[in-house]
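*Asks:* Next come a sequence and a model predicted from it.
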Amino acid sequence: MNYLKVFFLLICTSLLTLGCSSTQLVEQWKNPTVDTLYVSKILIVGMTPNLEARKEFEQLLKEEYTAKGIEAVMSLELFDPTFTTDKKSYAELKVIENILTANFFDAVLFTKVVGSKTQKTYSKTYRDKEYLDMPFQEDYYRHQEIYYNPKYYDEYKVYRAETSLYCICPTKDRELIWKGSIDIIDPSSIKKTVNDYVNLLILTLEQQQLFQ
């Protein structure tokens, strides 16, 4: 009977935690050729014009990876904040990728807000092989408008964020390992929203054996 009570208590606690969270995993895809991923050095990139949110997000993720014994570097540490002032060409992004491999990075965790839950296009993208074959360089290039269009988020109350985990190992093809879409529901504070997002992201990566 005691075990039964504990079981129901855990269920209730989980439901309460989900109810209080401002984030919800909507969709995810994992590369079927990858079972477990071990990372030694990872770059964390949060694409947002809100510098406070970007710093909070990258710092919290860095702490999570560091606690696992993985060297994690924030994009704000590697690049000057003015890095996003001008749009980058494919050639410039290729140079950046080469710099990362030369400095022994083997993965990039890239997060950006891509739109709202009501837009139907996002319900089909994970079934589109071309979308999943998109490398980090192309992914970053396509979404740079986030930095330069002040009206990009004006209509959105529920944000659709997307995180992609890329392998940039020099010994094999640079490829997408995992991609997940997470809805941010009626965000009220940067700190709480970032904390909820990171907690959900890490939990999901652990379940997929990609946070080792």
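*Replies:* All right, it came through fine. Residues are numbered from 1 along each chain as shown.
*Asks:* CA atoms for contacts and neighbours, from now on please.
*Replies:* Will do.
*Asks:* can you give me the helices in this protein?
*Replies:* 2-20, 51-67, 75-78, 90-102, 129-132, 136-142, 145-148, 190-207 (DSSP state H).
*Asks:* Between those, which one is closest to residue 165.
*Replies:* helix 136-142 (8.8 Å; C-alpha to C-alpha).
*Asks:* Identify the residues contacting the closest one?
*Replies:* Contacts to helix 136-142, defined as C-alpha atoms under 8 Å, 6 or more residues apart in numbering, come from residues 88, 89, 90, 93, 94, 97, 110, 166, 175, 176.
*Asks:* cool, and stretch 51-60?
*Replies:* Under C-alpha under 8 Å, 6+ apart, the answer for stretch 51-60 is 44-48, 74-76, 190-191, 194-195, 198.
*Asks:* Same question for that stretch: list its buried residues.
*Replies:* Using 16 or more other C-alpha atoms under 10 Å as the test for burial, stretch 51-60 gives 53, 54, 55, 56, 57, 58, 59, 60.
*Asks:* same thing with stretch 98-113?
*Replies:* Neighbour count says stretch 98-113 has 100, 105, 106, 107, 108, 109, 110, 111, 112, 113 buried, by 16+ other C-alpha under 10 Å.
*Asks:* quick one: which of these is nearest to residue 132?
*Replies:* residue 110 (14.0 Å).
*Asks:* Confirm for me that that closest one is in contact with residue 44.
*Replies:* Yes. Between residue 110 and residue 44 there is a contact under C-alpha atoms under 8 Å: 6.3 Å.
*Asks:* and the contacts of helix 136-142, which are buried?
*Replies:* The neighbour-count criterion (16+ other C-alpha under 10 Å) marks 93, 97, 110, 166, 175, 176 among these as buried.
*Asks:* Comparison target below:
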Amino acid sequence: MTPGNTPPAVDSGGEAPPPRRNRWCATTAWALRLGAVVVVTLLAYTSFMAYMLSCLVWPLLLVSFATTLYRRTARAALDFAVVVLCFAGLQGGFAYRHRQVEHEAAPVIAAVEDFQRAHGHYPKELSELPPSVWTALPNAAPNDLRWQGAGGAPCWYREPDERRKAYGITCVTFVFLKHTYDSERRRWYSWD
């Protein structure tokens, strides 16, 4: 036999070793996994509606992780790392979008506070604020107490009432996740 046509090596049990996995196939599988991490992260940073597309990516990652875990291969740990990276990208995207919402709402908060100092009470409607506040916000509808915030997140103003003496600003950042400014505590918080 020629050196290029050598038969497969036989181990001591008399059986041929399993065929080597196609290297291109393994590289493609990992490229797809890392691509999923990038897609999930970018969608989380982009906008509220864009992240909805990640519903297509998460099930594939979880099925891939479950099958490798079932087979008890070393690849399970790497698949788990991919899922963790996707989750970290998602959290980073949420934090980024929350900072955007806070930045966009800062002029509204300042105008509401100025109004309170000048009139002794908070406005009942945002249309009572100066028009300069609304020119900086996209799709502002001050009569409806709302505007379109960062990445398409709907935001609205909650006026004070008998139960709550302070106002609030709430933006829906993802499905049911809300990011709210509490004027009594002067801080933002997220809730579901």
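*Replies:* Received, thanks. Source: prediction; values computed, not measured.
*Asks:* TM-score for the pair, please.
*Replies:* Aligned and superposed, the two chains score 0.24 in TM-score terms (TM-score structural alignment, normalised by the length of the second structure); 74 aligned residues with a C-alpha RMSD of 5.0 Å.
*Asks:* Distance to residue 206 of the first structure for the contacts of stretch 51-60 of the first structure - can I get that in JSON lines?
*Replies:* Formatted as JSON lines, the contacts of stretch 51-60 of the first structure follow (distance: C-alpha to C-alpha, whole Å):
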{"residue": "44", "distance to residue 206 of the first structure": "17"}
{"residue": "45", "distance to residue 206 of the first structure": "19"}
{"residue": "46", "distance to residue 206 of the first structure": "20"}
{"residue": "47", "distance to residue 206 of the first structure": "23"}
{"residue": "48", "distance to residue 206 of the first structure": "25"}
{"residue": "74", "distance to residue 206 of the first structure": "20"}
{"residue": "75", "distance to residue 206 of the first structure": "23"}
{"residue": "76", "distance to residue 206 of the first structure": "25"}
{"residue": "190", "distance to residue 206 of the first structure": "24"}
{"residue": "191", "distance to residue 206 of the first structure": "22"}
{"residue": "194", "distance to residue 206 of the first structure": "18"}
{"residue": "195", "distance to residue 206 of the first structure": "16"}
{"residue": "198", "distance to residue 206 of the first structure": "12"}
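*Asks:* out of those, which are buried?
*Replies:* Neighbour-count burial (16+ other C-alpha under 10 Å) is assigned, among the contacts of stretch 51-60 of the first structure, to 44, 45, 46, 47, 48, 74, 75, 76, 194, 195, 198.
*Asks:* Need those in a markdown table (columns: distance to residue 139 of the first structure).
*Replies:* Conversion of these to a markdown table gives the following (distance: C-alpha to C-alpha, whole Å):
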| residue | distance to residue 139 of the first structure |
| --- | --- |
| 44 | 14 |
| 45 | 12 |
| 46 | 13 |
| 47 | 11 |
| 48 | 14 |
| 74 | 18 |
| 75 | 16 |
| 76 | 19 |
| 194 | 22 |
| 195 | 24 |
| 198 | 21 |
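*Asks:* Tell me the one among those nearest to residue 181 of the first structure.
*Replies:* Checking these against residue 181 of the first structure by C-alpha to C-alpha gives residue 198 as the nearest, at 12.8 Å.
*Asks:* residues touching the closest one, list them.
*Replies:* 57, 60, 61.
*Asks:* ok, 10 Å please
*Replies:* By C-alpha atoms under 10 Å, 6 or more residues apart in numbering, residue 198 of the first structure lies in contact with 23, 57, 58, 60, 61, 64, 192, 204.
*Asks:* any idea how far residue 141 of the first structure is from the residue lying closest to the first one once chain neighbours are set aside?
*Replies:* Put plainly, it is residue 23 of the first structure. Nearest residue to residue 23 of the first structure in three dimensions, chain neighbours excluded: residue 184, at 4.6 Å (C-alpha to C-alpha, 6 or more residues apart in numbering). Taking C-alpha to C-alpha, to the nearest Å as the measure, residue 184 of the first structure falls 23 Å from residue 141 of the first structure.
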